[in-house]
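Attaching a predicted model along with its sequence, questions to come.
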Amino acid sequence: MRPQELYAQVGMTHEALSGIVDQVRQLVAAAEVWDRRALTVDDSSVITPAEAADAVAEELRACADALDFAVGHAEAAWSAASRIGDGG
């Protein structure tokens, strides 16, 4: 893959990752507004429905934060790739 092709691919990857971050943030928002009183967990669960819902939101938030970090790296690579040519 030539530098110009890589640049385009990194750009598409950056855009895709950004979209995924947005989707995960929407999932966090959805989980945060669940009515904790209306939730149930299976009988073998050792945590309450509210604790389970909080865990879902916390883990999704951590996922979004990690993806945000990845987006930053993709953006840095995209920027660096924009400066590379191969004379072709």
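Good, I have the coordinates.

Please make it C-alpha for all contacts and neighbour counts, starting now.
OK.

And the helices in the chain, which stretches?
Secondary structure of the chain (DSSP state H): helices located at 3-32, 49-81.

Included below, for side-by-side comparison, is a second structure:
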Amino acid sequence: MHLLFGAAALWQARTASGARSCLMIGGAFYLAFWVHGLIINRDSAANFLPVNNDSNWLHLILGLAMTSMAVFLTRRPGPGQPKTQ
């Protein structure tokens, strides 16, 4: 799963808007995986992701980091600079 997100991120990083979208969507997925890990019974068949406490922490940190970067590291034009996509 992490390799797929990495490959998608490299492909999307060609443009700033693509990178921002990848960070936001990927972060949302990782946060959803975190919630899934919190509510799922680890011994049930519904545990299709091999989640444990370490996985939950990883998904929470990745989700928060990615969505935060998408929001706070967006390049905004300064005074007198043209707006670009």
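Sure thing, it's come through. Because the structure is a prediction, the values reported are computed rather than measured.

counterpart of P3 of the first structure in the second structure?
By TM-score structural alignment, P3 of the first structure lines up with A16 in the second structure.

Please apply the same query to V71 of the first structure.
By TM-score structural alignment, V71 of the first structure lines up with G63.

which ones are touching the nearest residue to that match once chain neighbours are set aside?
Excluding its sequence neighbours, the residue lying closest to G63 of the second structure (CA to CA, 6 or more residues apart in numbering) is G27, at 4.0 Å. By CA atoms under 8 Å, 6 or more residues apart in numbering, the residues touching G27 of the second structure are 62-67.

Filter those residues down to just the buried residues.
62-64, 66-67 (16 or more other CA atoms under 10 Å).

Could you dump these into CSV and include distance to R75 of the second structure?
Listed next are those as CSV, based on distance: CA to CA, whole Å:
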residue, distance to R75 of the second structure
L62, 21
G63, 20
L64, 19
M66, 15
T67, 15
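
got a markdown table for the contacts of G27 of the second structure, with distance to T84 of the second structure too?
Formatted as a markdown table, the contacts of G27 of the second structure follow (distance: CA to CA, whole Å):
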| residue | distance to T84 of the second structure |
| --- | --- |
| L62 | 28 |
| G63 | 27 |
| L64 | 26 |
| A65 | 24 |
| M66 | 22 |
| T67 | 21 |
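
what about the first structure, which of those hold up?
Contacts conserved in the first structure for these, counting by both residues aligned by TM-score structural alignment, their matches' CA atoms under 8 Å: 63, 66-67.
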